[in-house]
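A.B. asks: here's a sequence, model it:
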Amino acid sequence: MNKVVLGIERLEESIIRNASIGLVCNHASYNSEFCHLIEVVRKYGGDIRVVFSPEHGLYGVSYAGEKVSSYYDKDFNVDVYSLYGESKAPPTDLLRSLDFLIYDLQDVGVRWYTYISTLYYSVSSSSKAGIPLIVLDRPNPINGVIIEGPILEERFRSFVGIAPIPVRYGLTVGELAKYYSSVLGLGGDVRVIQLEGWKRSLWYDDTGLDWIPPSPNIPTWETAIVYTGTCLLEGTNLSEGRGTTVPFFILGAPWINAKRLSRELNKLKLLGVFFRLVYFRPYYSKYLEKYVVVCTYIS
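C.D. replies: Here you go, the predicted structure:
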């Protein structure tokens, strides 16, 4: 297996040295040697003026939907501006003081994952500020071939549905940034540091790369596969498994007849999937500290 080379690993020192830079990154913005983007930029002589953090914060510890505050980070010695608090977009007046903005967040390939909304506003704000946006590309973990689900209708647009794209859109973050810029008309100077060795047919376990959970409830790359469907349960009174060690792999509620539900779902004969009865007690989210009867599936 040939290892895919990440965009962060193809970032050239000559671009970075002596430049005033803003970063959009989090705890998963590492290269294959586990050197963080902040460390890489400083090693190359860049002046990091501000770090913009997405949902879950710079260290990925805030719960889904929890507002994150801006602050000064003593570990990295940098100002951290939250893009999941009072504002969702990098302020243009701040961006105008920079030479360029660098975006490096691992996506999961699903429309309602909010990092691509942060990408949308990064493209928009950098365009308005008149500075380049450099996107360090990362693989789409659920491959770049399969496209599924309806295109978002404008009337349902929100931060968990920022653009008219399918649920599973089959693009890398670099390709999506270009799509936002050119097709959706956000404009700007979007520069993508492309992957090397990535093919559209690759799933994440084909890349040779280590998986760093990009958010608290995507602990494994396989979670991204089931998240495509079971995250839809968030809008119901069923638990989607948040508050367990296997989020999105289980579904249910205290009042559900999981044995019957499992039996009915197995009658569908879904390829590679088997449903079974389990019990769990969430440590946060829906049905906190209550025993939940659920069914789970194994592929």
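
A.B. asks: CA only for contacts and neighbour counts going forward, please
C.D. replies: OK.

A.B. asks: before we move on, what SS does the residue in the chain sticking out farthest from the centre have?
C.D. replies: Going by Cα atoms, centre = their mean, the residue of the chain most distant from its centre is Arg260, 34.8 Å out. Secondary structure assignment for Arg260 (DSSP: H, G, I helix; E, B strand; the rest coil): helix.

A.B. asks: before we compare anything, build this one as well:
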Amino acid sequence: MQLLVIKNRVLFCFLMLIACGSKSKNDIAANNEVVNNIKENKTIVVGANRTSEYLSLLKGKRVGIVANQTSVIFKSTDSIFEVDPETNKPILYETQEVYTHLVDSLLDHNVNIKKVFSPEHGFRGKADAGELVKDGIDTKTGLPILSLHGKHKKPSKTQLENLDIMIFDIQDVGVRFYTYISTLHYVMEACAEQNIPLLILDRPNPNGNYVDGPVLEKEHSSFLGMHPIPLVHGMTIGEYAKMINGEGWLNNALKCDIITVELLNYTHNSTYSLPIRPSPNLPNDQSITLYPSLGLFEGTNVNAGRGTEYQFQRYGAPFLDQNHYEFNYTPIPNFGSKYPKHQDKICYGVDLSNIEAKRQFTLKYILDAYHNATDKSKVFNMSNFTTHAGTAELQQQIESGLSETEIRLTWKEELSNFKKIRATYLLYD
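C.D. replies: Next up is the predicted model:
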């Protein structure tokens, strides 16, 4: 198989000369359509790429940055074509993003970055969920790395005292218990207390097309959910920062001076394929789409694919009925999970890796697991299901045998109220 790697900015006729030699006008038009489609699918421009909008704001400033492995500037898209041996025509094989880390790019522009703050999973995104992320030094740049996960989730006054401006650039996935929005809260609060402006480089929300799930109750707030929002909030980081300010959620109702570099060509109905894992256990679009629903298993004793290469694309446990399920798997330690639930034990359950996952939240998977547990007392024998759900009521509803339709009715009024509030903070249609 002959593969050709072509950058989208290269003229299509160059591709044709390499791959096919002399071709008819129809052949050129057909293949040109393939390349144009690639371009059209990559029209969303992330905030970090809009350097003309923010580099002047950093000139002569001492800069801190909250970043991880997703904080990148995209350079180009490489299109990999396979040459059909029968027709000798190039056929699109796959596309790959070419990018540079934002920190590296800013240093190349002589921006005076003083320190990097890293969220859950660390600056390079390799730490396990909930694992303590320690302070350190970035081996590539020599910059100090200060952890915002563990005991010190909020930048201290000492850490901020020699900074003139902070940057926040992290890819989120739009789920309340995905802790990057909690990190955003603490960063905004610390900046507000020290009168330091916060520059937000916005990125798409891959689950931004809907709002759903139970609304967090104040008594169940934690780092897994700090604000009275639904499980799926349908906002970008830039929009969510506006809401934090507008709703007075910062300590003493402080307001953070935020400057948001907005996305281009993005709407809440846009589909966006994340080119970089936002965390170790969200490896692909399928897992990110299913994460709002399967993420609830994190607060149960059911494994949601950690310890496999199909994280958040399957679920199972040794106590689920093996006579009911045809599928099983055995979690083992891996890149995404050093100590997965039910390590080295056969888990019976469901494989979702090949279904056509819809961009929506559903309770059907957790209801299925509970109904088919041979010992139902084992499902919720962990202390943090309520912190994931944001309410103690959901577990009670599941255990009492309510259907998904019946449970959803109990969210209806609060969801409707949130959607009205959310509408006042949206930056995009």
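
A.B. asks: buried ones in stretch 271-284 of structure 2?
C.D. replies: 271-272, 274-284 (16 or more other Cα atoms under 10 Å).

A.B. asks: make JSON lines out of the residues you listed and add distance to Lys25 of structure 2 and secondary structure.
C.D. replies: Output for the buried residues of stretch 271-284 of structure 2, formatted as JSON lines (distance: Cα to Cα, whole Å; DSSP: H, G, I helix; E, B strand; the rest coil):
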{"residue": "Thr271", "distance to Lys25 of structure 2": "33", "secondary structure": "coil"}
{"residue": "Tyr272", "distance to Lys25 of structure 2": "33", "secondary structure": "coil"}
{"residue": "Leu274", "distance to Lys25 of structure 2": "35", "secondary structure": "coil"}
{"residue": "Pro275", "distance to Lys25 of structure 2": "34", "secondary structure": "coil"}
{"residue": "Ile276", "distance to Lys25 of structure 2": "38", "secondary structure": "coil"}
{"residue": "Arg277", "distance to Lys25 of structure 2": "40", "secondary structure": "coil"}
{"residue": "Pro278", "distance to Lys25 of structure 2": "43", "secondary structure": "coil"}
{"residue": "Ser279", "distance to Lys25 of structure 2": "46", "secondary structure": "coil"}
{"residue": "Pro280", "distance to Lys25 of structure 2": "46", "secondary structure": "coil"}
{"residue": "Asn281", "distance to Lys25 of structure 2": "46", "secondary structure": "coil"}
{"residue": "Leu282", "distance to Lys25 of structure 2": "43", "secondary structure": "coil"}
{"residue": "Pro283", "distance to Lys25 of structure 2": "41", "secondary structure": "coil"}
{"residue": "Asn284", "distance to Lys25 of structure 2": "38", "secondary structure": "coil"}
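
A.B. asks: widest-spaced pair of those residues?
C.D. replies: The span of the buried residues of stretch 271-284 of structure 2, defined through Cα to Cα, is set by Thr271 and Pro280 at 21.5 Å.

A.B. asks: tell me which stretches of the stretch 51-200 of structure 2 form helices.
C.D. replies: Applying DSSP state H, counting those that start in this stretch to the stretch 51-200 of structure 2 gives helices spanning 55-58, 102-108, 157-160, 180-193.

A.B. asks: can I get those in a markdown table with mean neighbour count?
C.D. replies: Output for these, formatted as a markdown table (neighbours: other Cα atoms under 10 Å):
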| stretch | mean neighbour count |
| --- | --- |
| helix 55-58 | 14 |
| helix 102-108 | 16 |
| helix 157-160 | 13 |
| helix 180-193 | 22 |
